[in-house]
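S.K.: Sequence unavailable; structure follows:
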């Protein structure tokens, strides 16, 4: 059964509130799936090896604005809340730190492209429509990839801001 989150302390909810909106998220799927070639490459695995997937839909004022798929190596995620179909209090990154995988570095790639028919349907977009796709790999203190996420976002009205500290 999917959860819907928007309680205080939820990072997406807090960000949306700063901009005068209500941000919630719906967990669509959590479980083990075979890794695609891209996910396997990001996590240092072989294509087809099992990974733990958490798939969510991010909503702004009850309208879907982002599709998120986060993948975790099974050796790290099996038997943890990452593999369960429920909210992770404090979020997955905080749980990774609790599990001894302190986030240290992030690599992101952003591309703009036309939305697929499925994305148009899930995000309630016209045909044709553009989306932004952000692929993120999170590395721990030992340089091990512990999370690979793909975020497909409604492009209209979206701004990505990065601040880097040397």
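M.R.: Looks like it came in fine. Computed from a prediction, not measured in an experiment: that's the story for all the values here.
S.K.: from here on, contacts and neighbour counts on C-alpha atoms
M.R.: Fine.
S.K.: Mind jotting down where the helices sit in the chain?
M.R.: 11-18, 37-43, 74-77, 92-98, 117-123 (DSSP state H).
S.K.: Could you find the closest non-adjacent residue to the most centrally placed residue in the chain?
M.R.: The residue lying closest to the centre of the chain (Cα atoms, centre = their mean) is residue 68, at 3.9 Å. Once flanking residues are discounted, residue 68 sits nearest to residue 151: 4.5 Å by Cα to Cα, 6 or more residues apart in numbering.
S.K.: And that neighbour, how far from residue 48?
M.R.: 21 Å (Cα to Cα, to the nearest Å).
S.K.: this is the comparison structure:
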């Protein structure tokens, strides 16, 4: 059973120039080892919901970065992040390598600093592939967090779909009005 993990979103969308990515740093501060294993970086036709959120015309490709997130060597989350090719093509977002400081840092360097974030969380039964990759039992549910990030001009710059083992997970939100 994974340790109970409380996750807040704000520092995961904040640029971190010259630092490690937020997940690695967050887990280290709590006495754990966290990493992202990059599974795929490619141009692809996005799912309809992602294309709509990014305001990408039907059939137009986007860049996807698929990662397996691990905590203390145990897989706990599948994270797929999508970017418009007009922003990502020819940059580190489209390369099969980790990005120092994470994608928010690179987006900021490219002139698209995260400004507005929308998140939606749902729960559902896990699929066969998710059970295999996340080492879940039949019938175990997953939480799916979908995040849309816009820059200061309101342009959608990233959509992330994070599918996580529900057991031991707590999501915490802090808002300023």
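M.R.: Alright, I've got the coordinates. Note that the structure is a prediction, hence the values are computed from the model and not measured.
S.K.: hmm, back to that, more neighbours: which of residue 151 and residue 48 of structure 1?
M.R.: residue 151 (21 against 13; other Cα atoms under 10 Å).
S.K.: Looking at the alignment, what corresponds to the more buried one in structure 2?
M.R.: In structure 2, the residue matched to residue 151 of structure 1 (TM-score structural alignment) is residue 162.
S.K.: From what I see, that match and residue 82 are in contact.
M.R.: No - at 11.4 Å, residue 162 of structure 2 and residue 82 do not qualify as touching, with contact defined as Cα atoms under 8 Å.
S.K.: so residue 150 of structure 2 sits right up against residue 108, yeah?
M.R.: No - applying Cα under 8 Å as the test, residue 150 of structure 2 and residue 108 come out as separate, 11.3 Å apart.
S.K.: Next, show the common contact partners of these two.
M.R.: residue 114 (Cα atoms under 8 Å, 6 or more residues apart in numbering).
S.K.: circling back to that earlier point, just send the helices of structure 1 back as a markdown table, with mean neighbour count too.
M.R.: Output for the helices of structure 1, formatted as a markdown table (neighbours: other Cα atoms under 10 Å):
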| stretch | mean neighbour count |
| --- | --- |
| helix 11-18 | 16 |
| helix 37-43 | 18 |
| helix 74-77 | 17 |
| helix 92-98 | 15 |
| helix 117-123 | 16 |
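S.K.: could you redo those as TSV and give each row distance to residue 147 of structure 1?
M.R.: As requested, those are exported to TSV (distance: least, Cα to Cα, whole Å):
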stretch	distance to residue 147 of structure 1
helix 11-18	18
helix 37-43	7
helix 74-77	10
helix 92-98	9
helix 117-123	23
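S.K.: what's the closest of those to residue 130 of structure 1?
M.R.: Residue 130 of structure 1 lies closest to helix 117-123 among the helices of structure 1, at 9.2 Å (Cα to Cα).
S.K.: Run through the residues that contact the corresponding residue of structure 1 for residue 49 of structure 2.
M.R.: Using TM-score structural alignment, the partner of residue 49 of structure 2 in structure 1 is residue 38. For residue 38 of structure 1, the contact set (Cα under 8 Å, 6+ apart) comprises residue 47.
S.K.: quick one: residue 38 of structure 1 and residue 123 of structure 1, what's the gap?
M.R.: 23 Å.
S.K.: for residue 90 of structure 1, same thing?
M.R.: According to Cα to Cα, residue 90 of structure 1 stands 26 Å off from residue 123 of structure 1.
S.K.: try residue 46 of structure 1
M.R.: Going from residue 46 of structure 1 to residue 123 of structure 1 by Cα to Cα gives 31 Å.
S.K.: For residue 115 of structure 2, what is the corresponding residue in structure 1?
M.R.: Under TM-score structural alignment, residue 115 of structure 2 pairs with residue 104 in structure 1.
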